[in-house]
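Colleague: got a structure for you, letters missing:
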């Protein structure tokens, strides 16, 4: 095969963006994807409508050992740049909540537009093709493919993602390449993932399976206010997925049930209006009945509202604002939306995403130790990092 200017491994959001940008510069580009179709995470995201970016994306919405690393890429290719791209392709979209932007019709619209741009840029896409080996060859690289052929390339871009959702083919390939070329790695773990609990806690939670409530999940000084969902394994929902990226095994989280309400004032008023009412009945006017009953039982409150002193009501409502729970684990990479950790940013140039000690080798997207919040932030990192590498690869 003739040598290529750029070979990109991984046809997800970051890889497709990088291939388009490199191709627009006149570079010969081959994009390698082991799956049968490109952009599979794009296709399934946002319930099939792709939460493609967030209007509020800033470096503060990302986790990394170096919290400054993402600034350059996010500044050079912003959410507004990608929104312009979406508009130019005539893809209708809407804001759902908290700045999260979704396609009106289908995530497939994003994939189709990316593939159209790839064709216009002259990029080659090879599907159902795995990489079995990568070696340094002169100033470039030799990439061995699953069909036994070898591609020589001046620039090699690793956009293979992390370990999340292995049933879609996720592997640690990118980390192996980084290790092979002497780059540092930050410990990887599942992120944006439901949390699980010990059998005793799950027994207590069993009546709550399927119950959802608005609330806040807190870990240290970090706090996310969104919906929470009790499951037969533990806790899920947006607020829990967000806090999971900050939580470590053995640590405590705190739940604040309905932070928009002053439960102490509400229960005092209910006591004055109808003191013979059961406390869980008054509480169930504001939160799901099963949750109200369990919270009252766990607090050991007996009798009606009239039997509860201000001191008891205050202690109870204080617990609603800081309910301590200690998860025993998470559902793991099987359901995690992203992988935390990855290629150490100290090994990469923040402007180009090129390896400092291996010229011509780039790492972009989820494989890098940059992980966004839930709500389109990880796609924005993919677009931004892919765009930056595409300017120089």
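Modeller: Cool, the structure landed. As the structure is a prediction and not an experimental result, all values here were calculated from the model.
Colleague: please make it C-alpha for all contacts and neighbour counts, starting now.
Modeller: Fine.
Colleague: need the contact list for residue 139.
Modeller: By C-alpha atoms under 8 Å, 6 or more residues apart in numbering, the contact set of residue 139 is 154, 360.
Colleague: please report the distance of it from residue 358.
Modeller: 9 Å (C-alpha to C-alpha, to the nearest Å).
Colleague: now do residue 299
Modeller: In terms of C-alpha to C-alpha, residue 299 sits 59 Å off from residue 358.
Colleague: try residue 152
Modeller: As judged by C-alpha to C-alpha, residue 152 and residue 358 stand 16 Å apart.
Colleague: between the two, who's got more neighbours?
Modeller: residue 152 (22 against 17; other C-alpha atoms under 10 Å).
Colleague: which outside residues touch the helix or strand hosting that one?
Modeller: Assigned by DSSP states H and E, residue 152 belongs to strand 150-158. Strand 150-158 has contacts (C-alpha under 8 Å, 6+ apart) with 1-10, 15, 137, 139-145, 174, 360-364, 367, 393.
Colleague: which among those residues end up buried?
Modeller: 3-10, 15, 140-145, 174, 360-364, 367, 393 (16 or more other C-alpha atoms under 10 Å).
Colleague: from those residues, which land in helices?
Modeller: Within the buried ones among the contacts of strand 150-158, membership in helices is found for 15, 174, as judged by DSSP state H.
Colleague: narrow the buried ones among the contacts of strand 150-158 to those in strands?
Modeller: 4-9, 140-145, 361-363 (DSSP state E).
Colleague: between those, which is nearest residue 265?
Modeller: Lowest distance from residue 265 to these (C-alpha to C-alpha) belongs to residue 363, with 53.7 Å.
Colleague: ok, and the closest non-adjacent residue to the closest one?
Modeller: Ranked by C-alpha to C-alpha, 6 or more residues apart in numbering and with sequence neighbours excluded, the top spatial neighbour of residue 363 is residue 158, at 4.8 Å.
Colleague: residue 89 reaches residue 111, doesn't it?
Modeller: No: using C-alpha atoms under 8 Å as the test, residue 89 is too far from residue 111 to be in contact (11.2 Å).
Colleague: more neighbours: which of the two?
Modeller: Using other C-alpha under 10 Å as the criterion, residue 89 and residue 111 rank with residue 111 on top: 20 against 16.
Colleague: so what's the more buried one up against?
Modeller: 38-39, 42-43.
Colleague: now the helices for this protein?
Modeller: Assigned by DSSP H, the chain shows helices spanning 13-24, 40-44, 71-76, 79-88, 108-120, 173-180, 199-205, 238-244, 263-273, 279-283, 289-299, 310-321, 377-390.
Colleague: nearest to residue 192, out of those helices?
Modeller: Evaluated with C-alpha to C-alpha, those place helix 238-244 nearest to residue 192, the distance being 4.2 Å.
Colleague: gap between that closest one and the chain center?
Modeller: Distance, stretch centre to chain centre, for helix 238-244: 10 Å (C-alpha atoms, centre = their mean, to the nearest Å).
Colleague: quick one: contacts for the residue lying farthest from the centre of the chain?
Modeller: Going by C-alpha atoms, centre = their mean, the residue of the chain most distant from its centre is residue 276, 47.5 Å out. Residue 276 sits next to 304-306 when contact means C-alpha under 8 Å, 6+ apart.
Colleague: next up, a second structure to put side by side with the first:
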């Protein structure tokens, strides 16, 4: 019996896999797209509160984490946010800018998924789902370099594209399959870790702040020393176990276990002059004075930590006012860990870019490509990871060839 044969088999029907399949198919290649899950693009479906933060207007290598920070430059230049936006405009899919260049679908992430499926249909892409790949091996036969054993039988193909994503959010089917394929063919891996993830703290030490769960405020947050110091200005969210919100998700990619993070809880208002003025003009409690510039719950909890801060402003010692202002502007704390892959939006690390072509995404193993999150390129919060999916998928699709 003659085995099914394709020019390319793409493993993983997420953002990168779907986009790569559609482009390659429309170039005239015979493409098989398969995934072990029954549904496509679950990460798109749940992202951005169900509206998919699908790109950012301002994208560059500086918005990405990687052991090789320049690797992503070529792909990002070959397929830009403007080019992806044009696809939505072509299909009359409404979108809007929400915050700092972040673009979201007006109606639903389903509109974006439908667009990607239409792209695959336009390229006559064959899609098998659910269908797991049990083994990938080389054949030594040209032009069919690879033989894949799947739930639906064996398949021959010239090229294999791994678009399996990372370890984040296992409940929607995340797995380490892409990393296993890389190891099988002798490719190097950068250690994986949860990224864009909430940070946690010692339960006993966190007890005074657990009561603030649900409270959010704008902050400046930083970690690292000297040239390695990284900072963001975003919103912070208190949780029962620690800290979350955009500020913490952003800094989590740069935080190293055992090191502190620094937080300015009042980046827009210098608190010491405010407190000094209050000392000269009011008998109100310090908590009430701070409550004009900070959430009242935070002001009450913070001043409750020191008896010297639990008094009227005009009766508070200058030393205590200094200490109070300094503690709010320079909160230093050391996380004990993160919420892990269960809550992480993405996985940092992955297939080492030293073993990949920045032009084509092809690995040192001929005909084997890696795109999207499985690669050691991790974007900031704000649509950057989806743009990496589109850009790396496009570079790969343009490089795939037929016999």
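Modeller: Received, thanks. Here the structure is a predicted model, which is why all the values come from computation and not from measurement.
Colleague: so what number do they get for TM-score?
Modeller: The TM-score (TM-score structural alignment, normalised by the length of the first structure) is 0.97; 390 aligned residues with a C-alpha RMSD of 1.2 Å.
Colleague: quick check, nearest of the ones in strands among the buried ones among the contacts of strand 150-158 of the first structure to residue 289 of the first structure?
Modeller: Nearest to residue 289 of the first structure out of these is residue 363 (C-alpha to C-alpha; 49.4 Å).
Colleague: hang on, that closest one packs against residue 352?
Modeller: No: under the criterion of C-alpha under 8 Å, residue 363 of the first structure makes no contact with residue 352, lying 9.3 Å away.
Colleague: who touches stretch 337-354 of the second structure?
Modeller: Contacts for stretch 337-354 of the second structure (C-alpha under 8 Å, 6+ apart): 65-68, 71, 166-171, 179, 182, 187-201, 253, 257, 370, 373-378.
Colleague: any chance of a PyMOL selection covering the buried ones in the residues you listed?
Modeller: In PyMOL, selecting the buried portion of the contacts of stretch 337-354 of the second structure, with burial taken from 16+ other C-alpha under 10 Å, looks like this:
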select buried, resi 65+66+71+166+167+168+169+179+182+187+188+189+190+192+193+194+195+196+197+198+199+200+201+253+370+373+374+375+376+377+378
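Colleague: so which of the contacts of residue 276 of the first structure is the most crowded?
Modeller: Result: residue 305 is most packed of the contacts of residue 276 of the first structure (other C-alpha under 10 Å), 24 neighbours.
Colleague: how about the counterpart of it in the second structure, nearest residue that isn't a chain neighbour?
Modeller: Residue pairing (TM-score structural alignment): residue 305 of the first structure is matched to residue 313 of the second structure. Computed as C-alpha to C-alpha, 6+ apart, the closest residue to residue 313 of the second structure that is not its neighbour in sequence is residue 279, at 4.7 Å.
Colleague: repeat that for residue 399 of the second structure.
Modeller: In space, residue 399 of the second structure is closest to residue 360, 5.6 Å off (C-alpha to C-alpha, 6+ apart).
Colleague: give me the number of neighbouring residues for the counterpart of the one you found in the first structure.
Modeller: Using TM-score structural alignment, the partner of residue 360 of the second structure in the first structure is residue 352. Neighbours of residue 352 of the first structure under the rule other C-alpha under 10 Å: 21.
Colleague: how close does residue 352 of the first structure get to residue 361 of the first structure?
Modeller: Applying C-alpha to C-alpha, the value for residue 352 of the first structure to residue 361 of the first structure is 10 Å.
Colleague: one more: residue 63 of the first structure?
Modeller: Counting by C-alpha to C-alpha - residue 63 of the first structure and residue 361 of the first structure are separated by 23 Å.
Colleague: about what we covered before: the match of residue 360 of the second structure: what's it in contact with?
Modeller: 362, 385, 388-389, 391-392.
Colleague: surely residue 124 of the first structure and residue 27 touch.
Modeller: No: Residue 124 of the first structure is not in contact with residue 27 according to C-alpha under 8 Å; the separation is 11.2 Å.
Colleague: more crowded one of the two?
Modeller: Neighbour count, other C-alpha under 10 Å: between residue 124 of the first structure and residue 27, residue 27 has more, with 20 against 16.
Colleague: and the more buried one, what pairs with it in the second structure?
Modeller: Counting by TM-score structural alignment, residue 27 of the first structure lines up with residue 29 in the second structure.
Colleague: and for residue 243 of the first structure?
Modeller: In the second structure, residue 243 of the first structure lands on residue 251 (TM-score structural alignment).
Colleague: what's the local residue count around its match?
Modeller: Counted with other C-alpha under 10 Å, residue 251 of the second structure comes out at 26.
Colleague: now swap in the one 3 residues further on and tell me
Modeller: Here the count is done by other C-alpha under 10 Å, and residue 254 of the second structure has 18 residues near it.
Colleague: who touches the counterpart of residue 105 of the second structure in the first structure in this structure?
Modeller: By TM-score structural alignment, residue 105 of the second structure lines up with residue 103 in the first structure. Residues near residue 103 of the first structure by C-alpha under 8 Å, 6+ apart: 49-52, 91-94, 109.
Colleague: 6 Å - rerun?
Modeller: By C-alpha atoms under 6 Å, 6 or more residues apart in numbering, residue 103 of the first structure lies in contact with 49, 92-93.
Colleague: most surrounded residue in these?
Modeller: In terms of neighbour count, residue 49 stands highest of these at 21 neighbours, by other C-alpha under 10 Å.
Colleague: just give me the match in the first structure for residue 295 of the second structure.
Modeller: Counting by TM-score structural alignment, the partner of residue 295 of the second structure is residue 288.
Colleague: just want to check the distance between its match and residue 229 of the first structure.
Modeller: Using C-alpha to C-alpha, residue 288 of the first structure is found at 11 Å from residue 229 of the first structure.
Colleague: go on, residue 222 of the first structure?
Modeller: Per C-alpha to C-alpha, residue 222 of the first structure is found 19 Å from residue 229 of the first structure.
Colleague: which one's more surrounded, these two?
Modeller: Shown here are residue 222 of the first structure and residue 229; by other C-alpha under 10 Å, residue 229 has more neighbours (20 against 11).
Colleague: distance of the more buried one from residue 193 of the first structure?
Modeller: 12 Å.
Colleague: what's the burial count for the counterpart of residue 128 of the first structure in the second structure?
Modeller: By TM-score structural alignment, residue 128 of the first structure lines up with residue 130 in the second structure. Using other C-alpha under 10 Å, residue 130 of the second structure has 14 other residues around it.
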